[in-house]
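Below are the sequence and a predicted model for it; my questions follow.
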Amino acid sequence: MPRSRVRRYALRTLAVLGVLVLLAVGGMVAWSQIGVMPAEPDPLASVTNDPRITVTDAGLALVLTPTDPTTSDAPLTSTGLVMIPGAKVEAAAYVATFADVVTTTGVTVVITKPWLNLAFFDVRPLSTFTDLAPNVDTWMVAGHSLGGVRACQLASDTSGVILLASYCATDISTSTLPVLSISGSEDGLSTPEKIADARPLLPETATIREIEGANHAGFGAYGEQSGDGVATLDPATTRALISEDIITFLMR
């Protein structure tokens, strides 16, 4: 085959591959924006209207801080928590879950906005989000569902890990980090069986808590989720119990 024909064939092949890649990327971006689960307005409003807490949209994340010592139950501390949402769940959907944590312990909570609404594709380092709260010295990481898988990958850069209806795909069993795992008995996605199967990947000292009657969506405030189990515990009570467990863990 003449060299010029080979060159034309190669260029044509590269062009076709380029188009296919662009279509794949475009399709992924479009898919990531379809079916995003927004925060329920009432639980969110109950926090944004609370004078004890300030919710700041910093672009890359939402930053939750105690407003000041005179209106909060606890003053601002030098401890912070980066929270990574579940797949296709709006960051604001977790504000109601962490509000009591902020006002009771004084920690700063940074709820990330993952690339493509999927923590799996977000390869940004933890510092991307901790830099949003420069007054914080000590950081822990938390994650719901897929966000918890990402949290485990970032564990070595933190002083502790909190898993919410999630489990590690990364083995951190030899770590000395404190770990809290909270799950729901009625979770149809991160089922009790999946949580138990992944338990060996956590340190033996990890605190394991299963909330009876809680499902997967109960860890945020974004309504029902496809494939989930049916909760027998109301959402507000579920969030309160999750907050209590996190507060106890942080104040241990």
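It's in. Residues are numbered from 1 along each chain as shown.

rest of the way, CA atoms for contacts and neighbours
Fine.

ok, and the closest non-adjacent residue to residue 164?
residue 144 (4.6 Å; C-alpha to C-alpha, 6 or more residues apart in numbering).

So which elements touch the host helix or strand of residue 103?
According to DSSP states H and E, residue 103 maps onto helix 95-105. The criterion is 3 or more C-alpha pairs under 8 Å, 6 or more residues apart in numbering; DSSP states H and E, and the helices and strands that helix 95-105 contacts are helix 41-48, strand 53-57, strand 61-66, strand 108-112, helix 235-250.

switch the cut-off to 10 Å
The contact analysis (3 or more C-alpha pairs under 10 Å, 6 or more residues apart in numbering; DSSP states H and E) places helix 95-105 against helix 41-48, strand 53-57, strand 61-66, strand 79-84, strand 108-112, helix 235-250.

just checking, what packs against the third one?
Using 3+ C-alpha pairs under 10 Å, 6+ apart as the contact criterion, the neighbours of strand 61-66 among helices and strands are strand 53-57, strand 79-84, helix 95-105, strand 108-112, helix 127-130.

Which is the succeeding secondary structure element to the last one?
Okay, so that is helix 127-130. Defined by DSSP H and E, the subsequent element after helix 127-130 is strand 138-144.

The very next helix or strand once past that next one to strand 108-112, inter-axis angle?
Later in the chain than strand 138-144, the nearest helix or strand by DSSP H and E is helix 146-153. Counting by axes from the mean of the first three to the mean of the last three C-alpha atoms, to 10 degrees, helix 146-153 lies at 110 degrees to strand 108-112.

Which strands or helices does helix 146-153 pack on?
Looks like helix 146-153 contacts strand 79-84, strand 138-144, strand 161-164 (3+ C-alpha pairs under 10 Å, 6+ apart).

Quick check: which of those strands is buried the most?
Mean neighbour count (mean count of other C-alpha atoms under 10 Å) peaks for strand 161-164 among the helices and strands packed on helix 146-153, with a mean of 28.

Can you name the element that comes right after that strand?
strand 179-184.

Can you mark which positions in that next one are buried?
179, 180, 181, 182, 183, 184 (16 or more other C-alpha atoms under 10 Å).

Quick one: the residues you listed as JSON lines, columns for distance to residue 209 too.
Listed next are the buried residues of strand 179-184 as JSON lines, based on distance: C-alpha to C-alpha, whole Å:
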{"residue": "179", "distance to residue 209": "11"}
{"residue": "180", "distance to residue 209": "8"}
{"residue": "181", "distance to residue 209": "6"}
{"residue": "182", "distance to residue 209": "5"}
{"residue": "183", "distance to residue 209": "6"}
{"residue": "184", "distance to residue 209": "8"}
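
another structure for you, compare them:
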Amino acid sequence: MTRTRSRGRRILRWTLGIVGGLLLAGIVGILIYSQVGVMAAEPEPLAAVRDDPDIAITDDSGAIVLAPASGASDTGLVFIPGAKVDPWAYASILSGLVTDDDLTVVITKPWLNLAFFDLRGLSSFTDLAPDVDAWLVGGHSLGGVRACQLAPDADGLVLFASYCANDLSASGLPVLSLSGSEDGLSTPQKIADARPNLPADAIMVEIPGASHASFGDYGPQAGDGTPTATDADVEAVVVTEVGDLAASLR
């Protein structure tokens, strides 16, 4: 009986050791994956934002805040980056919302560069701009999927080359979906397939010639289509459409 118990303990320790080793290997693998191949912000568009006297920039440990230098802002956007994309890569395409529409834009810094692992609630970011009264939440690619999860706590939702995995069809939220005709990742078909998860009156805008990477300034992305729209073309649509949605909240 003693020998049987001793053998049982050895098997248990051996089993737990294997399970622990697999868990450790998985954690290490995720950490390595999250840090390797992060797509950096292109320097020229970012420099233009940093040099813009009409934009006040706060680089917080959890997010980047772009606000009108005048301080006049009652509407904001919490924006969640795509997987393994430098948050600064979205500063340029969103900057027009600050200068033209007086929005405060909070670009989050997802844990492990992956929005899927970031469990912070919306208030973690809206608290960075306490004077803002109404908030949109949005995101690009995987960041948009996470934004859908946070949308019930916001006043509206904006998707950049993304779609919802959760059902918001009965939420009553104002929703804007911006996509690209040349997107090789969040393809037009994937956008259409996930359309039932959005309210019936969601605004769906497909930008001709835009690819997946057209919604940020981080260079080409593996698996994406070839864009024919210029960065200026895409930014103009973003500023107009998101600005109109934000204006409807005021």
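Great, that's in hand. Treat the numbers as computed from the prediction; the structure is a model and nothing was measured.

Would you pull the TM-score for this pair?
Superposed pair, TM-score by TM-score structural alignment, normalised by the length of the second structure: 0.95. Supporting alignment: 246 aligned residues with a C-alpha RMSD of 1.2 Å.

how distant is the longest helix along the second structure from the center of its chain?
In the second structure, assigned by DSSP state H, the helix with the most residues is helix 2-35. Here the centre of mass of C-alpha atoms in helix 2-35 of the second structure, compared against the chain's by C-alpha atoms, centre = their mean, to the nearest Å, lies 35 Å away.

on that earlier part again, which one of the helices and strands packed on strand 61-66 of the first structure is the most hemmed in?
strand 108-112 (a mean of 28).

What residues in the second structure pair up with that strand?
On the basis of TM-score structural alignment, strand 108-112 of the first structure is assigned to residues 104-108 in the second structure.

Kindly report the same for stretch 122-133 of the first structure.
Using TM-score structural alignment, stretch 122-133 of the first structure lines up with residues 118-129 of the second structure.

Can you give me the end-to-end span of that stretch?
20 Å (C-alpha to C-alpha, to the nearest Å).

Please apply the same query to stretch 198-212 of the second structure.
20 Å.

Aligned counterpart of residue 148 of the first structure in the second structure, please.
Residue 148 of the first structure maps onto residue 144 in the second structure, by TM-score structural alignment.

With residue 185 of the first structure instead?
Checking with TM-score structural alignment, residue 185 of the first structure has residue 181 as its match.

ok, now residue 55 of the first structure?
Match for residue 55 of the first structure (TM-score structural alignment): residue 57.

show me the contacts for the closest residue to its match other than its chain neighbours.
Leaving aside its sequence neighbours, residue 57 of the second structure sits nearest to residue 66 (C-alpha to C-alpha, 6+ apart; 4.8 Å). Shown in contact with residue 66 of the second structure (C-alpha atoms under 10 Å, 6 or more residues apart in numbering): 49-50, 54-59, 76-77, 91, 94-95, 97-99, 103-107, 129.

at 7 Å what do you get?
By C-alpha atoms under 7 Å, 6 or more residues apart in numbering, the residues touching residue 66 of the second structure are 55, 56, 57, 58, 98, 104, 105, 106.

Tell me how far it lies from residue 50 of the second structure.
From residue 66 of the second structure to residue 50 of the second structure the distance is 10 Å (C-alpha to C-alpha).

Ok, residue 152 of the second structure next?
32 Å.

can you check residue 191 of the second structure too?
Between residue 191 of the second structure and residue 50 of the second structure the distance is 33 Å, computed by C-alpha to C-alpha.

So between the two, which is more surrounded?
residue 191 (20 against 16; other C-alpha atoms under 10 Å).

Can you name the residues that contact that one?
Residue 191 of the second structure sits in contact with residue 163, where contact means C-alpha under 7 Å, 6+ apart.

Just give the nearest non-adjacent residue to the corresponding residue of the first structure for residue 237 of the second structure, would you?
Residue 237 of the second structure maps onto residue 241 in the first structure, with residues paired by TM-score structural alignment. Using C-alpha to C-alpha, 6+ apart and skipping residues adjacent in sequence, the residue nearest residue 241 of the first structure is residue 211, 7.8 Å away.

Pick out the residue closest to the middle of the first structure.
Most central in the first structure under C-alpha atoms, centre = their mean is residue 84, positioned 2.2 Å from the mean C-alpha point.

corresponding residue for that residue in the second structure?
Under the alignment (TM-score structural alignment), residue 84 of the first structure maps onto residue 80.

which residues touch the match of residue 148 of the first structure?
80, 138, 159, 160, 162, 163 are the contacts of residue 144 of the second structure under C-alpha under 7 Å, 6+ apart.

Swap in 6 Å and give it another go.
138, 159, 162 (C-alpha atoms under 6 Å, 6 or more residues apart in numbering).

Which position in the first structure pairs with the last one?
Mapped onto the first structure by TM-score structural alignment, residue 162 of the second structure lines up with residue 166.

What about that match, how many residues nearby?
30.

Nearest residue to it in space, please, no chain neighbours.
residue 145 (4.4 Å).

And for the one you found, the neighbour number?
Neighbours around residue 145 of the first structure, by other C-alpha under 10 Å: 25.

OK, contacts around it?
Counted by C-alpha under 6 Å, 6+ apart, residue 145 of the first structure has contacts 86, 165, 166.

how about a cut-off of 10 Å?
84-87, 119, 151, 163-168, 183, 189-190, 216-217, 219.

Residue 5 of the first structure now?
Residue 5 of the first structure neighbours (C-alpha under 10 Å, 6+ apart): residue 11.

Now do it against residue 150 of the first structure, distance only.
Residue 5 of the first structure is 48 Å from residue 150 of the first structure, by C-alpha to C-alpha.

Could you do residue 205 of the first structure as well?
21 Å.

Residue 225 of the first structure too?
Taking C-alpha to C-alpha, one finds residue 225 of the first structure at 20 Å from residue 150 of the first structure.

Compare these two (neighbour count), which wins?
residue 150 (27 against 16).

so residue 103 of the first structure touches residue 96, yeah?
No: contact between residue 103 of the first structure and residue 96 fails when scored by C-alpha atoms under 10 Å: they sit 11.6 Å apart.
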